[in-house]
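Participant: Structure here, sequence nowhere to be found:
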């Protein structure tokens, strides 16, 4: 059986997000259009057919129930967007995870948060600095968020473990990665908070880490990069933070060290140069005092459906290619109503013919 505390709506929501071809953006569009996850599940096959593709495989109720049992067995629980204790800062993201799996002290989600990321092969000096910064930021009352990776992430968690730290992991809540951090991950689950988007048992893969990075950036009022090479995952996290309107901070380093080039580049592009915890706290103070955007999450009243004609579908399809393009550009060039364009894109994605990318871009599926 599923968790006794799970409602029928939560089971349907989890079935929807675990179904084929349904990511966060599509999930929210379906709920907004049909008013409930149950109604959206019923509508998916017809929408996919309109998009010219096969109906996606919907997650079976039994599969979701087994997942819920695994989550409960791990001592974890779900946080559903728009319900209960879901982090309000993360809820601001257009592609916020519809469901999180968490284990530990949920009260940490109520404190101002700083993300701290950096190189996996970080220098000893960078690790020491990250540990000190995390300790001092935590002592000032903020929570340190990181990704439990080797190097800077590990040092940041260690520095903030006593005051409170949140580890966002790329795999399932029960998977220890990297393996040498098993005891650290257990300690965070007992004294801090573990956060996962993937179901239990899922081993982290390369494609999971960008999704994890958006959660790290989304949970925090600001992101600090301690040491990072160009084109590293840490810079991806920093740019995601900037896209979300959060502050980006970086520790400057020697131009002779490749591991400092990413931070120096961020500073050239406008990131705040920080050298100590006081600099970090000063940078985020205006942000963590600002009122949060109130995202509308009441799906009780379905939005009016905008059915597209075959001519309109063809107009949108002709503008798509394997190269990602902003949805705004599709709107501009098609001159169609936004509701029509979004409907066509939704149908194409459900049919497996469309891929969504960061920055609100879409492309034809390869």
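Facilitator: On my side now, so go ahead. As the structure is a computational prediction, the values presented were derived from the model and not from experiment. Numbers count the residues shown, from 1 in each chain.
Participant: rest of the way, CA atoms for contacts and neighbours
Facilitator: Will do.
Participant: From the centre of this structure outward, give me the first residue you hit.
Facilitator: With distances taken as CA atoms, centre = their mean, residue 215 lies nearest the centre of the chain, 3.3 Å away.
Participant: So that residue sits against residue 168, correct?
Facilitator: Yes: counting by CA atoms under 8 Å, residue 215 does reach residue 168; the two are 7.3 Å apart.
Participant: Next, the residue nearest to the centre of the chain: secondary structure please.
Facilitator: helix (DSSP: H, G, I helix; E, B strand; the rest coil).
Participant: Setting aside sequence neighbours, what's the nearest residue to residue 366?
Facilitator: In this structure, residue 366 finds its nearest non-sequential neighbour in residue 322, 6.6 Å apart by CA to CA, 6 or more residues apart in numbering.
Participant: What number of residues are in the vicinity of the one you found?
Facilitator: 12 (other CA atoms under 10 Å).
Participant: Might you report the residue contacts of it?
Facilitator: 363, 364, 365, 366 (CA atoms under 8 Å, 6 or more residues apart in numbering).
Participant: out of these, which are inside strands?
Facilitator: 363, 364 (DSSP state E).
Participant: is it true that residue 297 lies in a strand?
Facilitator: No: Residue 297: not assigned to a strand; according to three-state DSSP it is coil.
Participant: OK, contacts around the nearest residue to it once chain neighbours are set aside?
Facilitator: Leaving aside its sequence neighbours, residue 297 sits nearest to residue 82 (CA to CA, 6+ apart; 5.6 Å). Contact analysis of residue 82 by CA under 8 Å, 6+ apart lists 91, 297, 298.
Participant: burial of the last one, as a residue count?
Facilitator: Around residue 298 sit 13 other residues, with neighbours defined as other CA under 10 Å.
Participant: How about the secondary structure of the nearest residue to it once chain neighbours are set aside?
Facilitator: Excluding the flanking residues, the one nearest residue 298 by CA to CA, 6+ apart is residue 82, at 7.7 Å. The three-state label given to residue 82 by three-state DSSP is coil.
Participant: so how far is residue 93 from residue 82?
Facilitator: 12 Å (CA to CA, to the nearest Å).
Participant: ok, back up a step: from the contacts of residue 322, which would you call buried?
Facilitator: 363, 364, 365 (16 or more other CA atoms under 10 Å).
Participant: Next one for the comparison:
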């Protein structure tokens, strides 16, 4: 068996810090990237929370900015406690180590189950919900063999391929990433499977609040987490324009390996996987195709992406420095509906990077900024 466990590093959040982090990520217009930028700018979540209303006002927000309250955060922590779950922060030892490496990783994850699973190298396996018998059998074979080699299997708890992968790795360890809250699993028929995962060697993971019913637009976020947690993702039966291809695209963007199982060109369930092979995915016809490619990646840890400061190592808190109206207007005028690189905005305007990032924060919190893959930004068309 390969040594595919990762050394746990990081510093645990205090209870007060966890409440502040939860308040910040649950406040209006604060996503993972905005959370990171706020912590990096102000040093602590408490300082960022104090600055939120003023930042939104400067961004010309059209309505009153809602900051999540201490009572709301404490209530969510209590719900998690009653459910037997907990929250782990991106700088904490029990945060999935590979997920830390991606830009825009969720600052907090709700988790329930065996936390040792988060410290192990992972293989993602996803595919068609309407899986064939042979497709489900092949997914289960890869999951069992990878489990014996020491990998934890990550998937999305969906019907078909996901279910086969989870069931085959119950004993060796599996991570179920949910599109809704941990207490709102989907589909309903996999509730029993999720309970088996959480009560055994596996782990349930979600970035969404407790009680959150999954919507269609939440599933790509779930797919992003699957790709981020995994060193590589194996796609078994995927139609064109399927969610599995979204997972593959995220995996490629993160520099992870993409494996694709070839199938009949007459089977629509294989059109997507065959397309991935044409784009350079690793041809996968045996478990060894996966294990041989993953082995070198399991021997070292990649550098972390820029993220929120770890507790106890935050930069000094800074209050937002007022910008001259002309400087702010120059930065906003440089933006438009076409996504642009932030470095290009800095060069074009000649403004200090710190001021550009601050204006982007103001616009983001006011709901006027859109963020795109690759760190690109654009001004909302309706503004």
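Facilitator: Cool, the structure landed. The shown structure was predicted, so the numbers you read here are calculated from the model rather than taken from an experiment.
Participant: Quick TM-score on the pair, please.
Facilitator: The pair, once superposed, lands on a TM-score of 0.93 when counted by TM-score structural alignment, normalised by the length of the first structure; 362 aligned residues with a CA RMSD of 1.9 Å.
Participant: on that earlier part again, what's the residue nearest to residue 297 of the first structure aligned with over in the second structure?
Facilitator: Taking TM-score structural alignment, residue 82 of the first structure has residue 91 as its aligned residue in the second structure.
Participant: Check residue 270 of the first structure too.
Facilitator: Match for residue 270 of the first structure (TM-score structural alignment): residue 280.
Participant: ok, now residue 218 of the first structure?
Facilitator: Aligned partner of residue 218 of the first structure by TM-score structural alignment: residue 228.
Participant: mind checking how far stretch 240-248 of the first structure is from the chain centre?
Facilitator: 13 Å (CA atoms, centre = their mean, to the nearest Å).
Participant: What span of the second structure is it aligned with?
Facilitator: Under TM-score structural alignment, the match for stretch 240-248 of the first structure is residues 250-258.
Participant: Buried by neighbour count: which residues of that stretch qualify?
Facilitator: In stretch 250-258 of the second structure, counting by 16+ other CA under 10 Å, buried: 250, 251, 252, 254, 256, 257, 258.
Participant: can you list contacts of that stretch?
Facilitator: 102, 223-224, 227-228, 230-235, 248, 281-282, 294.
Participant: So which of those sit within strands?
Facilitator: Filtering these for strands - DSSP E - leaves 232, 233, 234, 235, 282.
Participant: Spell out the residue ranges of the strands in the stretch 251-383 of the second structure.
Facilitator: 257-260, 282-283, 369-372, 376-379 (DSSP state E, counting those that start in this stretch).
Participant: ok, back up a step: now the residue nearest to the centre of the first structure: how far from residue 40 of the first structure?
Facilitator: 25 Å.
Participant: Over to residue 132 of the first structure?
Facilitator: To residue 40 of the first structure, residue 132 of the first structure is 48 Å away according to CA to CA.
Participant: now do residue 204 of the first structure
Facilitator: 29 Å.
Participant: and if you look at residue 30 of the first structure?
Facilitator: Counting by CA to CA, the gap from residue 30 of the first structure to residue 40 of the first structure is 6 Å.
Participant: These two: who's more crowded?
Facilitator: residue 30 (25 against 21).
Participant: Identify the residue of the second structure aligned to the more buried one.
Facilitator: That one, residue 30 of the first structure, aligns with residue 38 by TM-score structural alignment.
Participant: got it, and residue 170 of the first structure?
Facilitator: Match for residue 170 of the first structure (TM-score structural alignment): residue 179.
Participant: thinking again about what came up before, residues contacting the residue nearest to the centre of the first structure?
Facilitator: With CA under 8 Å, 6+ apart, residue 215 of the first structure has these contacts: 90, 96, 97, 168.
Participant: Out of those residues, which sit inside helices?
Facilitator: residue 90 (DSSP state H).
Participant: I'd say residue 111 of the second structure and residue 84 touch.
Facilitator: No: using CA under 8 Å as the test, residue 111 of the second structure is too far from residue 84 to be in contact (9.0 Å).
Participant: neighbour count winner among the two?
Facilitator: The residue with more neighbours, out of residue 111 of the second structure and residue 84, is residue 111; 26 against 12, by other CA under 10 Å.
Participant: what's near enough to touch that one?
Facilitator: 85, 86, 87, 88, 182, 203, 204, 205, 206.
Participant: Take these and map them onto the first structure. Which survive?
Facilitator: Mapping the contacts of residue 111 of the second structure onto the first structure (both residues aligned by TM-score structural alignment, their matches' CA atoms under 8 Å) leaves 85, 86, 87, 88, 182, 203, 204, 205, 206 still in contact.
Participant: Spatially, which two of the residues you listed are the most separated?
Facilitator: By the measure CA to CA, 88 and 182 form the most distant pair in those, at 13.7 Å.
Participant: out of these two, which sits in the busier spot?
Facilitator: residue 182 (27 against 20).
Participant: does the more buried one really touch residue 213, like I thought?
Facilitator: No: at 9.7 Å, residue 182 of the second structure does not count as touching residue 213 under the criterion of CA under 8 Å.
Participant: mind listing the helices for the stretch 101-250 of the first structure?
Facilitator: 124-139, 152-160, 182-191, 208-219, 233-243 (DSSP state H, counting those that start in this stretch).
Participant: hey, which of those helices is tucked in deepest?
Facilitator: Most buried of those, by mean neighbour count (mean count of other CA atoms under 10 Å): helix 152-160, with a mean of 27.
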